[in-house]
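> Sequence first, then the predicted structure, then my questions.
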Amino acid sequence: MPGKQPETGPTEAPEDGAADSLGSLTAEELQQGQEAALALEDRMALSAQTLVRAEVEQLYQEVRPLGQGRFGRVVLVTHRKKGTSLALKQLPKTSTSLRGFLYEFCVGLSLGTHPAIVAAYGIGIESANSYSFLTEPVLHGDLITFIQPKVGLPQPAAQRCTEQLTSALEHIHDRGLVYRDLKPENVLVCDPACQRIKLADFGHTRPRGTLLRLTGPPIPYTAPELCASPLLPEGLPIQPALDAWALGVLVFCLLTGYFPWDQPLEDTDPFYEDFLVWRASGQAQDRPQPWFGLTPAADTLLCGLLDPHPRRRSPVGAIQGFLGRPWRQDGEASGLAVEAGEGGR
């Protein structure tokens, strides 16, 4: 997600009708988010007491890098005594607070075991200059390396990935959390044929209802409600609808090999404006060029996930009703390639 966003704990539920277009919380939704936040605080307090204080090099032998991000790196390591292969995420203290490290570490632990989520091990390490934690190793890179520009993935692979991601997101939502950072770079691939994937990187995951304000420029995965001036001056209560929007954008990428727009801003991005016109009219002549080659089933699925109004947006579980149906038209590679230099390509 772009930039660092100021966040606070779950908000008070607004009065009936207040900020409904921005995803207001019901009492049940608010309670679920508060329970998740309290459970994370308890786990963080316990984990702070059980940190292993040692230099990583004393315990593990680095094999090779697995990934590099803005705030840290992931490396493949082996245990010096047992020889076990593990993935180690290392966050420098210069850019990561103890609380920030404990939060990401404990979110991963709180998700338990799920076949489409990277398994976290309960080992946190504090070294002189960094914080680290261990997870299962996933060795075939991230999903972005498998998406062919202006082509995407083969349709069976696109549906397999979508089904597994949907299951992972539902698992997260059932625990009162919102993932908030769905993009191909955070989806790790388990095998060369892209049969199995795992969701990783929970640094942006927050309890439902946490107040959020966007402070950086929006990207294609940013839901439009985050781009508007919120009715609540303190920010927008986080809802699973944010993940549904990002899932819709990711599915479009898997099917076409490019983004549907650069920013979901009607007055700024002509691709997004064209999408809104077509969505409102339903007329074939209004269909935007990037959407050529998709089937009616894909249109219905994506228009549901990409509803600009979060309360009307389809939940991520809506994917299940579209699996096994064609998402690309016969004879179409993945949608017509657009002119070089157009948005999101």
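Good, I have the coordinates.

> Please make it C-alpha for all contacts and neighbour counts, starting now.
Fine.

> got a list of what the spatially most central residue of the chain touches?
In the chain, the residue lying closest to the centroid (C-alpha atoms, centre = their mean) is Leu182, at 1.7 Å. By C-alpha atoms under 8 Å, 6 or more residues apart in numbering, the contact set of Leu182 is 221, 243, 246-247, 250.

> second one coming, line it up with the first:
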Amino acid sequence: MSSLALEELCHLTAQSLTSLELPDHFRVIKQLGEGSYGEVLLAIHKEKGTPMALKLCPRRSSSRLSFLREYCVSLSLSAHPSIIGVFGIVFQTPLLFGFAQEVAAWGDLFQIILPQVGVPPLWAQRVLSQLSLALDFLHSKALVHCDVKPENVLLCGPECRLVKLSDFGLTKHMGSRIRGTRGPVPYSAPELTIEGDEGEGGGDEGEGLSDIGGDVTAAADISGNANANANVNVSGNAKVPAAALSPGPWRLALPSLDSWALGVLTFCLLTGCFPWERSCPSDPLYKDFSRWFESRDDAGGTGRTGSSGVELSADEDEKEKLGIAHLPPAQFRSFTPLALSLFRGLLTPDPQVRATPREALQYLRGPWVNEREGEGERGEGRVEGERGGETGGEREEERGEGGGTSAKTQPFISLSVEPVVDSHCEH
């Protein structure tokens, strides 16, 4: 969809925007979620008898244009089987903008991720398969989602048999300008992550991605207890210091941003953890990953591999001589060569050679988790109460050869996010 076509669609929708009173047309059952964008309600259409999820955005804090833009983008993409369906119902009340979308009866992806465990690997493969096709479809329309994370993946069936990408409030046209990100934003690609004083005082113009992943506070673990390691807890109920997530200089919205976020999301599914806090050299976990990536390339690897698994740059004797230089960082050691190959594609630091979502489909042909690592660790229940996970390397403390205990690794990140079915109308 071209920017001109989207602008025209928004203009036509604005002309036909219906004014109504909610109780006259819908019977509200319950609230499904809420956030800074507004709220999502489960409701029954009184005339049709159809259950719907009503996304409602307060007019006082949501611009009319951004609301119409999100609705029109969502509507134009909703025909895809792995993108949430949108009914042709868009309206305004004296206090709200709203539109109706498909009900996701099983909640969102984040609700089923067990902290420090994740989901069964088969479920993770189902998610990757469906999201890869959804993102490929979106990219074919010259759009970039810019906010791929578990909260924005809705469950429309059990065991991740049917998942749907949602929340297009931050979706941008390919090549449009966006702001870089500061603070703990694990899903943000390295080319989007800003360190130091870069971009300070960059002005008010434009839109940022600094709300990806939720708000940030420190020194609590996933149970809410104080943490001596000062791990980072990401919570939708907390307030982010303005300096931590201040917008940086301009970047371009490119499909490679979605590829990176898809890789991080897949890691979270398999481990219940974030691989790092920020994708920049000052983050020790990301620094370890980057060194591993570069060491393989320096030894002759290409950084991009085919469906046969991880590309080996040396024979077994040479690998023994290289020793730990070719071991993946601690948080990646439970994965099979096939899964490592997937991560090396999606999480390639260079966006120009990063794998596309469609290319990720070639890694679905085999297991992703080593059998001894996956045995007895992948629960299938739902998380009750606070949701989230920690960075993957922490589990290495409890493992080692033969199930023993290895040396303590870096302190790791803790994540919890408020239950939100859908996200921002405003930018």
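In hand now; what should we look at? These numbers were taken from a predicted model, which means no experiment stands behind them.

> Which members of the contacts of Leu182 of structure 1 are classed as buried?
221, 243, 246-247, 250 (16 or more other C-alpha atoms under 10 Å).

> In helices only, show me those.
243, 246-247, 250 (DSSP state H).

> so stretch 248-262 of structure 1 corresponds to what in structure 2?
Aligned by TM-score structural alignment, stretch 248-262 of structure 1 falls on residues 263-277 of structure 2.

> Now do that stretch: distance from first to last residue.
14 Å (C-alpha to C-alpha, to the nearest Å).

> ok, and what's touching it?
With C-alpha under 8 Å, 6+ apart, stretch 263-277 of structure 2 has contacts from 113-121, 124, 128, 148-150, 184-187, 232, 283-286, 331, 342-343, 346-347, 388-393, 412-415.

> where along the stretch 151-300 of structure 1 do the helices fall?
All helices of the stretch 151-300 of structure 1, identified by DSSP state H, counting those that start in this stretch, fall at 155-174, 241-256, 270-281, 296-305.

> would TSV of the contacts of Leu182 of structure 1 with distance to Ala228 of structure 1 be doable?
Compiled in TSV, those are given as follows (distance: C-alpha to C-alpha, whole Å):
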residue	distance to Ala228 of structure 1
Tyr221	15
Asp243	17
Ala246	17
Leu247	20
Leu250	22
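
> now, the most widely separated pair of these?
Asp243 and Leu250 (10.3 Å; C-alpha to C-alpha).

> Confirm that Gln34 of structure 1 sits in a strand.
No - per DSSP: H, G, I helix; E, B strand; the rest coil, Gln34 of structure 1 lies outside any strand segment and is helix.

> didn't it look like it was pressed against Arg206?
No - if you go by C-alpha atoms under 8 Å, Gln34 of structure 1 and Arg206 don't touch, sitting 10.7 Å apart.

> Of those two, give the one with the bigger neighbour count.
Arg206 (28 against 21; other C-alpha atoms under 10 Å).

> which ones are touching the closest residue to His79 of structure 1 other than its chain neighbours?
Closest residue to His79 of structure 1 in three dimensions, ignoring its sequence neighbours and counting by C-alpha to C-alpha, 6 or more residues apart in numbering: Tyr60, at 4.6 Å. Tyr60 of structure 1 sits next to 77-80 when contact means C-alpha under 8 Å, 6+ apart.
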